[in-house]
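Peer 1: heads up, no residue letters with this:
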């Protein structure tokens, strides 16, 4: 009888431990997603206050700290769970993954290249977000961009201007493939000089 009771208790613990572990893992995953969402909201709100001509050093410092915090959380998340689609973690958290990487250093952006390429191939990342990543990395490496998503503030003309665009004549074809509007419309919406 005693052996029978020990056997039943052993089976109970063997069955219940993985279940507890799974629940804890799900809970951790959801908590990580919530943290990324909260940091993403903060980042988006703060970015609305900063423009290319901004000289508010306190605001820029706050944004840099927030970018660093979000990147740290995203790096831990990606190492633990890999890239997750909007369906898996929601639109906001998915946006947070790319936002953190977009605003990291050139070296950090390079370090995420393989995981972003894989996410793009598996349709887990928005095509337009992928285009932004590709263009930003190209510009940071001193190369012409592909999709025409990157621009800068030109002090001489006191206007926004596009960074160099490869094969400008066909940029709208490439933009259409990744769900971006025509470059003329994009330029008008963002007051970017197109000359």
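Peer 2: Alright, I've got the coordinates. Everything quoted here is computed from the prediction, not taken from an experiment.

Peer 1: hey, let's count contacts and neighbours off CA atoms from now on
Peer 2: OK.

Peer 1: Report the separation between the residue nearest to residue 99 when sequence neighbours are not counted and residue 186.
Peer 2: Spatial nearest neighbour of residue 99, excluding adjacent residues (Cα to Cα, 6 or more residues apart in numbering): residue 40 at 7.7 Å. Note on residue 40: its distance to residue 186, by Cα to Cα, to the nearest Å, is 24 Å.

Peer 1: Not counting residues beside it along the chain, what's closest to residue 112?
Peer 2: Among residues not flanking residue 112 along the chain, residue 101 sits closest, at 7.5 Å (Cα to Cα, 6+ apart).

Peer 1: another one to put next to it:
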């Protein structure tokens, strides 16, 4: 059976999930959070505040919903409530709140207003060592790291993995990877890992580049990335993916079930060998990764631990 490991695609939005998720499963919370969002987008700011007040009486751990409530309060002229919600949003996630404000359409009308200045001042208070120039550079690197990889699954399905079209993508990607790896490794050696307190929501960019580098580079910088995760500068879920990649490239089973392969003859997707397939969901949960079946759904296949074990015994 011929297989190949899929190139890692960073499918998560940098400041949160693109899919609709709620911090509570309580139906009343979900109903009011949805209604608050709709009221904000519809310009019904007093109603928006009422809906969010009801939702937050149940639970208030979502910086997205809290920031939306702050926007409603600002637009309704209720400055004290606005400031309370802004402070709470930045208490929950300063980099996440700034990223949400800069990227979500419902905040477009506020980006050239004093509200934007309030966002920036709170962000700088949370991250006094923030380096905007470096963050901008890492944003460029992230784009070149992901641009061609984002097309690879589509191209492989349409043209085949060994097609001229795929070769063209890889030539472009390899040039980008060579430059990006040199820049990131030099940056880490000079200043340490460029983490959340320095570059905000670009904290995962250096990880992405190391994840796609050669094994000696991955092994060299894995301890640095582990220290960054322990210090809260890099997400543990990102570190887990690099650990899996290093384990596999050394001929060992992956730990967290992040690496997917495809049978070149049948085009069937499956997980590369997992060390403890029957415990995988609890292991993934320790680093903030969701259930493995949700991950498998991205490739439209079902994970069965017993079948997984049987498959890899045959190899």
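Peer 2: Structure's in. What do you need? Note that the structure is a prediction, hence the values are computed from the model and not measured.

Peer 1: dump the residue contacts of the equivalent of residue 124 of structure 1 over in structure 2.
Peer 2: Under the alignment (TM-score structural alignment), residue 124 of structure 1 maps onto residue 233 of structure 2. Shown in contact with residue 233 of structure 2 (Cα atoms under 8 Å, 6 or more residues apart in numbering): 194-197, 203.

Peer 1: Adding neighbour count, distance to residue 40 of structure 2 and secondary structure, write these out as TSV.
Peer 2: Shown next, in TSV, are those (neighbours: other Cα atoms under 10 Å; distance: Cα to Cα, whole Å; DSSP: H, G, I helix; E, B strand; the rest coil):
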residue	neighbour count	distance to residue 40 of structure 2	secondary structure
194	27	35	coil
195	25	33	coil
196	22	29	helix
197	21	30	helix
203	24	30	coil
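
Peer 1: Which strands and helices lie in contact with the helix of greatest length in structure 2?
Peer 2: Counting by DSSP state H, the longest helix found in structure 2 is helix 164-191. Judged by 3 or more Cα pairs under 8 Å, 6 or more residues apart in numbering; DSSP states H and E, helix 164-191 of structure 2 is in contact with helix 132-146, helix 149-159, helix 205-211.

Peer 1: mind checking the SS state of the nearest residue to residue 84 of structure 1 once chain neighbours are set aside?
Peer 2: Nearest residue to residue 84 of structure 1 in three dimensions, chain neighbours excluded: residue 124, at 6.4 Å (Cα to Cα, 6+ apart). At residue 124 of structure 1 the chain is in coil, as set by DSSP: H, G, I helix; E, B strand; the rest coil.

Peer 1: and the gap between residue 124 of structure 1 and residue 89 of structure 1?
Peer 2: From residue 124 of structure 1 to residue 89 of structure 1 the distance is 11 Å (Cα to Cα).

Peer 1: Neighbours of the residue lying closest to residue 45 of structure 2 once chain neighbours are set aside, how many?
Peer 2: In this structure, residue 45 of structure 2 finds its nearest non-sequential neighbour in residue 72, 4.9 Å apart by Cα to Cα, 6+ apart. Look at residue 72 of structure 2: counted by other Cα atoms under 10 Å, it has 28 neighbours.

Peer 1: pretty sure residue 72 of structure 2 contacts residue 51?
Peer 2: No: if you go by Cα atoms under 8 Å, residue 72 of structure 2 and residue 51 don't touch, sitting 10.8 Å apart.

Peer 1: And the host helix or strand of residue 132 of structure 1 against structure 2, how far off on average?
Peer 2: Element membership of residue 132 of structure 1, judged by DSSP states H and E, is helix 127-140. On superposition with structure 2, the mean distance recorded for helix 127-140 of structure 1 (mean Cα distance after the TM-score superposition for structure 1) is 0.6 Å.

Peer 1: same question, stretch 60-75 of structure 1
Peer 2: Once the two models are superposed, stretch 60-75 of structure 1 sits on average 0.9 Å from its counterpart in structure 2 (mean Cα distance after the TM-score superposition for structure 1).

Peer 1: what stretch of structure 2 lies opposite that stretch in the alignment?
Peer 2: Taking TM-score structural alignment, stretch 60-75 of structure 1 hits residues 170-185 over in structure 2.

Peer 1: Which positions in that stretch come out as buried?
Peer 2: Buried residues in stretch 170-185 of structure 2, counted by 16 or more other Cα atoms under 10 Å: 170, 173, 176-177, 180-181, 184-185.

Peer 1: cool, and stretch 39-58 of structure 1?
Peer 2: 39-40, 43.

Peer 1: Kindly report the same for stretch 270-287 of structure 2.
Peer 2: Buried residues in stretch 270-287 of structure 2 (16+ other Cα under 10 Å): 270-274, 276-277, 280-281, 283-284.

Peer 1: okay, among the residues you listed, which ones form the most distant pair?
Peer 2: 270 and 283 (18.6 Å; Cα to Cα).

Peer 1: residue boundaries of the helices in the stretch 1-150 of structure 2?
Peer 2: Assigned by DSSP state H, counting those that start in this stretch, the helices in the stretch 1-150 of structure 2 fall at 27-41, 45-58, 63-75, 79-92, 94-103, 114-126, 132-146, 149-159.
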